[in-house]
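Participant: Sequence below, structure please.
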Amino acid sequence: MANHKSAEKRNRQSQVRRMRNRMNKSKMKTVVRRVEEALMAGSEEQAREALQKAIPVIQKTAVKGSIHKKTASRKISRLTRRVNRMQPLA
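Facilitator: Sure, this is the predicted structure:
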């Protein structure tokens, strides 16, 4: 338990930031799950729509500092590659 006034404030700030990061990560995981569900269903159109909605959410999560920017880039890249592989080669 914090004994100093500054330590108590730091504890409050940490809790607020933790909840904010948790909310952002949860939102990101939800949109990623929607893309994966569309992929599992085999619906290319739904997968593309879900991916287009997921990309800004993932980027925003990185901008806010909840995840590293390279982690966001990797997630976007892998999701995009999975959606593109679903489409038969023309």
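Participant: When you work out contacts or count neighbours from here on, use the C-alpha atoms and nothing else.
Facilitator: OK.
Participant: contacting residues for the most centrally placed residue in the chain?
Facilitator: Note on the chain: the residue nearest the mean C-alpha position is M28, at 2.8 Å, using Cα atoms, centre = their mean. Contacts for M28 were tallied using Cα atoms under 8 Å, 6 or more residues apart in numbering; they are A54, V57, I58, T61.
Participant: will you turn those residues into a markdown table that also has distance to E36, neighbour count and secondary structure?
Facilitator: Converted to a markdown table, those look like this (distance: Cα to Cα, whole Å; neighbours: other Cα atoms under 10 Å; DSSP: H, G, I helix; E, B strand; the rest coil):
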| residue | distance to E36 | neighbour count | secondary structure |
| --- | --- | --- | --- |
| A54 | 11 | 23 | helix |
| V57 | 15 | 21 | helix |
| I58 | 14 | 25 | helix |
| T61 | 19 | 22 | helix |
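Participant: quick one: the helices in this protein?
Facilitator: Ranges of helices in the chain, per DSSP state H, are 5-41, 44-63, 69-86.
Participant: Please identify the most buried of those.
Facilitator: Mean neighbour count (mean count of other Cα atoms under 10 Å) peaks for helix 44-63 among these, with a mean of 18.
Participant: To compare against the first, here's the next sequence to fold:
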Amino acid sequence: MANSPQAKKRARQNERRAAVNQARRSRIRTYLRKVEEAIAAGDQAAAKAALQAAQPEMMRGVTKGILHKNTAARKMSRLSARVKALG
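Facilitator: Purely as a prediction, here's the structure:
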């Protein structure tokens, strides 16, 4: 347990940051799930729209340190290939 005032403050800050990061991660997953659902339904127009909505959210996750940039690029590449294959 944190004893010094500085360590206590750090613990409070970490708690707040964890909550924010968790919300961001959840939001990214939601956008990705919408793309997956559209692909599963076979609706290319909806999948394309969902992918365009998901892309900036994933890139924002990269800038905020939630995702590694290569991870986001890999996921976007694979999703876009699957959306393209629907056509």
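Participant: What distance do you get for the residue nearest to the centre of structure 1 to M40 of structure 1?
Facilitator: 19 Å (Cα to Cα, to the nearest Å).
Participant: Ok, A72 of structure 1 next?
Facilitator: According to Cα to Cα, A72 of structure 1 and M40 of structure 1 sit 22 Å apart.
Participant: And Q59 of structure 1, by the same measure?
Facilitator: Taken as Cα to Cα, the span from Q59 of structure 1 to M40 of structure 1 is 24 Å.
Participant: R81 of structure 1 too?
Facilitator: Counting by Cα to Cα, the separation of R81 of structure 1 from M40 of structure 1 is 15 Å.
Participant: Please apply the same query to K9 of structure 1.
Facilitator: Distance of K9 of structure 1 to M40 of structure 1, given as Cα to Cα: 46 Å.
Participant: what does A2 of structure 1 give?
Facilitator: Distance check for A2 of structure 1 against M40 of structure 1: by Cα to Cα, it reads 48 Å.
Participant: Quick check, I66 of structure 2 in contact with R27.
Facilitator: No - under the criterion of Cα atoms under 8 Å, I66 of structure 2 makes no contact with R27, lying 11.3 Å away.
Participant: Spit out the contact partners of M58 of structure 2.
Facilitator: By Cα under 8 Å, 6+ apart, the contact list for M58 of structure 2 reads I28, L67, A72.
Participant: Can you show me which of the residues you listed carry over to structure 1?
Facilitator: Among the contacts of M58 of structure 2, the contacts conserved in structure 1 (both residues aligned by TM-score structural alignment, their matches' Cα atoms under 8 Å) are I28, A72.
Participant: Format the contacts of M58 of structure 2 as CSV; extra columns: distance to A46 of structure 2.
Facilitator: Shown next, in CSV, are the contacts of M58 of structure 2 (distance: Cα to Cα, whole Å):
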residue, distance to A46 of structure 2
I28, 17
L67, 25
A72, 21
